[in-house]
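[1] Whatever this is, show me its structure:
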Amino acid sequence: MSKIKSLEELRKLREEVQTRMKLRENSDKSEDLVRIKVAMATCGIASGARETMRVLIEQLDQRGVDAVVTQTGCMGYCYAEPTVEVTLPGKEPMVFGDVKEERAREIIDKYVVNQELIDGIIPVNHQSI
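    Just a heads-up that it's a prediction; the model follows:
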């Protein structure tokens, strides 16, 4: 670990640690929370999934929404990367495609906070056993 050279670096480190701790605490009661999975396979990362995940976490934090945000492997929608699966408490998961920064904000604002359906949902083409 490198030395912390400024107060700003210390604040940034503190925020990162608090975010990780919050995720751990929320994982025990995840059924009652918004759950978001960001596809972070090679195709997702190449399409900007890291930035998408950062924006999602930032937007949830700004709006005070308790959620568990995790990364997952390939969802099989490489043509629509970055892809994000959002599960609201008591609802079926919705998969959104082509989720860049602006789209991530829209998902949080409209779908997560106001529970409005928005364009960009990848239709389910299979059923679970």
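
[2] rest of the way, CA atoms for contacts and neighbours
    Will do.

[3] check contacts around Glu85.
    Glu85 makes contacts with Ile36, Lys37, Val38, Pro93, Met94, Val95, Phe96, as judged by C-alpha atoms under 8 Å, 6 or more residues apart in numbering.

[4] how about this one, so we can line them up?
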Amino acid sequence: MKMKLLSFLLMAAFLVFAGCVEDIPAIDELAVDGENGGSDMVVVYLDNFSFHPEYVVISEGDTVKWINNDSAASVIRGNSFQSPALRKGDSFSHTFEDKGTYNYFLISHPWTRSGIIAVE
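    Predicted coordinates:
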């Protein structure tokens, strides 16, 4: 009986976890610098503790601006930057000077998915 219960609980946990995983978008689904007339700023929105878009591709020297649309305050952190606590409607900008891939996440809400910025 205990083995059946344990098996059931493990299967239920697996199904819950599997439902939380999303596919990584193809490159044509990414927000790419220059889509809006060669702009040097990309805006990422924070909605429901998720970054929209999650993946952006920019050029060296471009700026990413995050805008918090959630009612909860959030702090965004990457390897080379950290925002102050952003309340609803607040924004934070960071300019990326070097090529590379930058991951960032919400330190105030660690269960959320991270975002990725590719600097070409």
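
[5] Can you give the structural similarity as a TM-score?
    Remark: TM-score between the superposed chains equals 0.28 [TM-score structural alignment, normalised by the length of the second structure]; 66 aligned residues with a C-alpha RMSD of 5.2 Å.

[6] circling back: scan the contacts of Glu85 of the first structure and report the most crowded one.
    For the contacts of Glu85 of the first structure, the largest number of neighbours (other C-alpha atoms under 10 Å) sits with Val38, at 28 neighbours.

[7] any idea how far that residue lies from Phe96 of the first structure?
    10 Å (C-alpha to C-alpha, to the nearest Å).

[8] cool, Thr52 of the first structure as well?
    From Thr52 of the first structure across to Phe96 of the first structure, the span is 12 Å (C-alpha to C-alpha).

[9] cool, Ala49 of the first structure as well?
    12 Å.

[10] go on, Lys22 of the first structure?
    25 Å.

[11] quick one, strands of the first structure?
    34-39, 67-72, 84-87, 94-96 (DSSP state E).

[12] May I see those strands arranged in CSV, with distance to Leu56 of the first structure as well?
    Below are the strands of the first structure laid out as CSV (distance: least, C-alpha to C-alpha, whole Å):
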stretch, distance to Leu56 of the first structure
strand 34-39, 9
strand 67-72, 8
strand 84-87, 10
strand 94-96, 13
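
[13] Glu9 of the first structure: which of those is closest?
    Nearest of those to Glu9 of the first structure, taken as C-alpha to C-alpha: strand 67-72 at 23.8 Å.

[14] between the closest one and strand 34-39, how big is the angle?
    When axes from the mean of the first three to the mean of the last three C-alpha atoms, to 10 degrees is applied, the directions of strand 67-72 of the first structure and strand 34-39 differ by 20 degrees.

[15] what comes up buried for strand 67-72 of the first structure?
    The neighbour-count check on strand 67-72 of the first structure (16 or more other C-alpha atoms under 10 Å) flags Ala67, Val68, Val69, Thr70, Gln71 as buried.

[16] Does the last one touch Val38 like I think?
    Going back to what we said before, that points to Gln71 of the first structure. Yes - look at Gln71 of the first structure against Val38 with C-alpha atoms under 8 Å: they come within range, at 4.8 Å.

[17] name the helices or strands packed onto the lengthiest helix in the first structure?
    Determined from DSSP state H, the single longest helix within the first structure is helix 7-27. Using 3 or more C-alpha pairs under 8 Å, 6 or more residues apart in numbering; DSSP states H and E as the contact test, the elements touching helix 7-27 of the first structure are strand 67-72.

[18] what angle do the strand it packs on and helix 7-27 make?
    90 degrees.

[19] who does strand 67-72 of the first structure touch, helix- and strand-wise?
    Helices and strands touching strand 67-72 of the first structure, by 3+ C-alpha pairs under 8 Å, 6+ apart, are helix 7-27, strand 34-39, helix 49-63.
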